[in-house]
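Asker: Can you look at this prediction? I've put the sequence above it.
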Amino acid sequence: MAAQAPERGGEVRRRLLEAAALLIGERGWTAVSTRVLAERAGVAPGLVHYHFHSLPALLREAAITAMRGVLAEAAPPRPGPGGAPDVLDAFLSVLDRYSGDDPGSLLFIEAYLAATRDGELRAELAGLLAQVRDALAARLAEAGQAEPETTASVLAAALDGLFLHRALNPELTAAAVGPVLRRLITTDGGAEAPEGEPA
């Protein structure tokens, strides 16, 4: 019987984190209360503070956990025969899974906004985004990309901006923005020329 208690505790934590991630996107960061969260997770309100030292700590963990999962989907693969543009295309492929007003997009938006007022969340988000940039830079370097770290930073920021704008302009699909962002990809210090045109 005693062995079941940690398992039940882990299940309660999981339910609270999943419920919090959904509520952040649905209601906004500041509208998630202990009562609403416990109700959504199907647990007693007292369990929120039993498993987490504060509601902000729970919201931070929920957001970072969910965002880490989304960003893992965008992890750039090793470059194929197409080189750096292949890395970019794979990175952009995740864009079309999000409309800008879906729960995942709204979670990102709410977390970024909350991070302007929460130093701990800001530090955690910065670390998470640094991991994404480093992974992208490593793949771009393998593909022979000039200035891979700077290019990775710009591409990651562009993807963030596209997430923000998608709700206002659904035409910002990977197919639409890909050719524009491809112009940032270089292998010889100059812009990659469109097919059939001299570099």
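Answerer: Looks like it arrived, so ask away.
Asker: CA only for contacts and neighbour counts going forward, please
Answerer: Fine.
Asker: quick one, strands of this protein?
Answerer: With strands called from DSSP state E, the chain shows none.
Asker: what's the neighbour count on residue 151?
Answerer: Neighbour count for residue 151, taken as other Cα atoms under 10 Å: 20.
Asker: ok, residue 155 - contacts?
Answerer: Applying Cα atoms under 8 Å, 6 or more residues apart in numbering to residue 155 gives the contacts residue 181.
Asker: my bad, residue 124
Answerer: residue 64.
Asker: For residue 111, grab the count of nearby residues.
Answerer: For residue 111, the count of nearby residues is 25 (other Cα under 10 Å).
Asker: try residue 174
Answerer: Counted with other Cα under 10 Å, residue 174 comes out at 20.
Asker: what's the answer for residue 23, then?
Answerer: Neighbour tally, residue 23, other Cα under 10 Å: 21.
Asker: is it true that it touches residue 34?
Answerer: No - counting by Cα atoms under 8 Å, residue 23 stays clear of residue 34, with 11.3 Å between them.
Asker: Show me the helices in this structure, by range?
Answerer: 4-27, 34-41, 46-51, 55-73, 84-92, 103-115, 119-142, 148-166, 174-182 (DSSP state H).
Asker: Ok, which of these comes nearest residue 191?
Answerer: Relative to residue 191, the nearest member of the helices of the chain by Cα to Cα is helix 174-182, separated by 8.8 Å.
Asker: ok, structure two:
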Amino acid sequence: MSATSVERGRDVRRRLLRAAVELIPELGWNAVSTRSVAERAGVTPGLVHYHFSSLQALLREAVVDAMSTELSSVLPALEQAEDLAAGLDMLVSRLDAYDGMDAASLLFVEAYLAATRDEELRERLAAQLGGLRRELAAWLAEHGHGAPAATASILAAAVDGVLLHRALIPDSGAEELAPVLRRLVTSLDEQSG
């Protein structure tokens, strides 16, 4: 295979993944079709199955890659914080970018729902969530928190919960949530000691 055909293949694959990430929030996981992905990517439907074993394999890879990108930005941002309170404030302030109906929020919701019926997707998303929890736990431990693993689990669940609820009740911003989250994390730390 020539370098040009390899590059074209990579480009088609990237376009298919990007099209899937765009279509999942727009249409819903189950409404995305081979044809809709191919049309959005500007390729023939046969290329979807040339690059991926199935439409579900394409959707899985697209969502796992997109979620990995979103989650990978959390720890570097936390590491910029000078202390635990500043890190928690930063984490909560980042939530203001998501209103619950934005593409990233809808992608996460659709992926979580699809994972209830797709064991491979569930395992891959669980691995990502586990990685986030470990990173949060390490960051909490570095800042002297006494129960980093349990707190990281609660913190990740709280962030997910806020994002999920915002689609229905978009009334809580960073200014309201940050003090509550700080008290929760501090309380969990005090109870562990």
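Answerer: Arrived safely, thanks for sending. Computed from a predicted structure; not experimentally measured.
Asker: And the TM-score between them?
Answerer: In this superposition the chains share a TM-score of 0.93, using TM-score structural alignment, normalised by the length of the second structure; 190 aligned residues with a Cα RMSD of 1.8 Å.
Asker: so can I have TSV of the helices of the first structure showing distance to residue 188 of the first structure?
Answerer: Formatted as TSV, the helices of the first structure follow (distance: least, Cα to Cα, whole Å):
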stretch	distance to residue 188 of the first structure
helix 4-27	42
helix 34-41	53
helix 46-51	53
helix 55-73	29
helix 84-92	12
helix 103-115	35
helix 119-142	12
helix 148-166	12
helix 174-182	14
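Asker: Those: which one's closest to residue 189 of the first structure?
Answerer: Counting by Cα to Cα, residue 189 of the first structure lies closest to helix 148-166 out of those; the figure is 11.2 Å.
Asker: how far apart are the closest one and its match in the second structure?
Answerer: In the superposition with the second structure, the average deviation recorded for helix 148-166 of the first structure is 0.5 Å (mean Cα distance after the TM-score superposition for the first structure).
Asker: and the residue nearest to the spatial centre of the second structure, what is it in contact with?
Answerer: Nearest to the geometric centre of the second structure sits residue 67, at 3.4 Å (Cα atoms, centre = their mean). For residue 67 of the second structure, the contacting residues are residue 108, by Cα under 8 Å, 6+ apart.
Asker: Kindly report the same for residue 93 of the first structure.
Answerer: Applying Cα under 8 Å, 6+ apart to residue 93 of the first structure gives the contacts 74, 174.
Asker: The residue nearest to the centre of the second structure -> the first structure?
Answerer: In the first structure, the residue paired with residue 67 of the second structure according to TM-score structural alignment is residue 67.
Asker: That match and residue 176 of the first structure, how far apart?
Answerer: Counting by Cα to Cα, to the nearest Å, the separation of residue 67 of the first structure from residue 176 of the first structure is 25 Å.
Asker: Repeat that for residue 51 of the first structure.
Answerer: For residue 51 of the first structure, the distance to residue 176 of the first structure (Cα to Cα) stands at 45 Å.
Asker: before we move on, what about residue 96 of the first structure?
Answerer: Applying Cα to Cα, the value for residue 96 of the first structure to residue 176 of the first structure is 11 Å.
Asker: Between those two, which has more neighbouring residues?
Answerer: Taking neighbours as other Cα under 10 Å, residue 96 of the first structure and residue 176 compare with residue 96 leading, 15 against 10.
Asker: what's near enough to touch the residue nearest to residue 55 of the first structure when sequence neighbours are not counted?
Answerer: Leaving aside its chain neighbours, residue 55 of the first structure sits nearest to residue 34 (6.8 Å; criterion: Cα to Cα, 6 or more residues apart in numbering). Counting by Cα under 8 Å, 6+ apart, residue 34 of the first structure touches 45, 48, 55.
Asker: same thing with residue 11 of the second structure?
Answerer: The contact partners of residue 11 of the second structure, by Cα under 8 Å, 6+ apart, come to none.
Asker: repeat that for 10 Å
Answerer: By Cα atoms under 10 Å, 6 or more residues apart in numbering, residue 11 of the second structure lies in contact with 5, 17.
Asker: Same check on residue 14 of the second structure?
Answerer: 8, 20, 41, 62.
Asker: Filter the residues you listed down to the buried ones, ChimeraX style.
Answerer: What follows is the ChimeraX syntax for the buried subset of the contacts of residue 14 of the second structure, where burial is set by 16 or more other Cα atoms under 10 Å:
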select :20,41,62
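Asker: wait, which of the contacts of residue 14 of the second structure is closest to residue 156 of the second structure?
Answerer: For these, the nearest to residue 156 of the second structure is residue 62 (21.9 Å; Cα to Cα).
Asker: What's the separation between the closest one and residue 39 of the second structure?
Answerer: Noted for residue 62 of the second structure: a distance of 16 Å to residue 39 of the second structure, by Cα to Cα.
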